[in-house]
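Asker: Predicted model follows, preceded by the sequence.
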Amino acid sequence: SAIYIVTVLGVTMFGNVPMNERLDRLPHLDQDAAKYWKTYGVVWTRWNHVRTLGSVASAICYLLAAMALS
C-alpha cells in the first residue's frame, strides 16, 4: 500500500494535478502557455510513467500476498 500511496496518489496530487492546474490557468494563445507546453508534455509523461510503474508494482505485491494466503 505504501508503494501505491507514494507513486500513484502522491504523484497525482503533487505532480500531475499541479501541472494541469497551472496549464489550465494560462491563456491558451499566450506565449507563456506555448513555452510551458514545450516542457509540460515531457515532464507530465515522465511522472505518469512513475505512476504507472507504481500501480503495476502494487498490483504485483497484492497478487503475491493473495497467493501467499492460499
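Answerer: Right, received. Where do you want to start?
Asker: going forward, measure contacts between C-alpha atoms and count neighbours the same way
Answerer: Fine.
Asker: Go ahead and flag the most central residue of the chain.
Answerer: What sits nearest the mean C-alpha location of the chain, by CA atoms, centre = their mean, is residue 48, with 3.8 Å.
Asker: could you say which helix or strand contains that residue?
Answerer: Residue 48 belongs to helix 31-69 when elements are defined using DSSP states H and E.
Asker: what's the answer for residue 27, then?
Answerer: Per DSSP H and E: nothing holds residue 27, as it lies in no helix or strand.
Asker: And for residue 49, the neighbour number?
Answerer: 13 (other CA atoms under 10 Å).
Asker: brain fart, residue 4
Answerer: Here the count is done by other CA under 10 Å, and residue 4 has 19 residues near it.
Asker: again, but for the one 5 residues further on
Answerer: Other residues lying near residue 9 total 15 when counted by other CA under 10 Å.
Asker: then this one, side by side with the first:
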Amino acid sequence: MTSRNRERWMTVVASVGAGVNAGVFFAFSAFIMPGLHELPAGVAIPAMQAFNRTAVTAPFMLVLLGTAVLCVVVIIRAFMTWSTASGRWMLGGAVVYLLAAIVITVVCSVPINDAIDALTPFSSEAVASWADLSTRWLWWNHLRALGTTGAAAALAIALRPSRR
C-alpha cells in the first residue's frame, strides 16, 4: 500500500469516526437531553449518571479516542501535504475534531458530568442543581455535535480527487 493510499484510508476512517461521534452528540442534543428535561429531576439525575458510567466503556471510548489518535496522524500528514487543498482540509477537519470532541469533553463536559455524578437524586440540592448543570452540559454538547459534524465534513472533502 502506498503512502498516499494509507493517508486516504486514515482520512476515511477519521471522517467516519468523527461522523459517528457527531451522531452520538447529536442524539444527546436532539432528543436524549430534551427527554431527560421532561422528567422530574429525581428521575433524570440517575439516568444521566447511568449514561456517564456507560460512556466510559470500550465501544464509545474506542471511537472517541481512536478517532483522536487518527486525527493526530492526519495532522502530521496534512503538514506534509500542506501545499494541496487536501492537506488544508485534512488539517482543518482533524484540528476541529480534537477541539470539539476532546478539548470540550475534557474541559467542559467531564467537570459537569462529575458534578452531576456527585448529586444525590431527590435531594433538594440535586433538584436545584439539575436544571443548571444539565442545561450547561447541553450547550457544550451542541458545540461538540456541530464541531464533530464539521470535522467529518472537512475530512470527507479532503478525500476529493485533486484537480490537476
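Answerer: Cool, the structure landed. The structure presented is a predicted model; accordingly, all values stated were derived computationally and were not measured.
Asker: just to revisit the earlier point, just give me the mean distance for the helix holding residue 48 of the first structure relative to the second structure.
Answerer: In this overlay with the second structure, the average offset of helix 31-69 of the first structure from its partner residues is 1.1 Å by mean CA distance after the TM-score superposition for the first structure.
Asker: Determine the set of other helices and strands touching that helix.
Answerer: Contacts defined by 3 or more CA pairs under 8 Å, 6 or more residues apart in numbering; DSSP states H and E place helix 31-69 of the first structure against helix 2-4, helix 11, helix 17-25.
Asker: in the superposition, what's the average offset of the second one relative to the second structure?
Answerer: Relative to the second structure, and after both are superposed, helix 11 of the first structure has an average distance of 1.2 Å to its aligned residues, where the measure is mean CA distance after the TM-score superposition for the first structure.
Asker: so that helix aligns onto which residues of the second structure?
Answerer: Using TM-score structural alignment, helix 11 of the first structure lines up with residues 104 of the second structure.
Asker: aligned partner of residue 113 of the second structure in the first structure?
Answerer: Aligning on TM-score structural alignment places residue 113 of the second structure opposite residue 20 in the first structure.
Asker: Tell me which residues touch that match, please.
Answerer: For residue 20 of the first structure, no residue counts as a contact, taking CA atoms under 8 Å, 6 or more residues apart in numbering as the criterion.
Asker: Over to residue 121 of the second structure?
Answerer: With contact taken as CA under 8 Å, 6+ apart, residue 121 of the second structure is in contact with 41-43, 45-46, 127.
Asker: can those go into CSV with extra columns for secondary structure, neighbour count and distance to residue 78 of the second structure?
Answerer: Written out in CSV, the entries for those read as follows (DSSP: H, G, I helix; E, B strand; the rest coil; neighbours: other CA atoms under 10 Å; distance: CA to CA, whole Å):
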residue, secondary structure, neighbour count, distance to residue 78 of the second structure
41, helix, 21, 46
42, helix, 17, 48
43, helix, 15, 47
45, helix, 26, 43
46, helix, 17, 43
127, helix, 19, 48
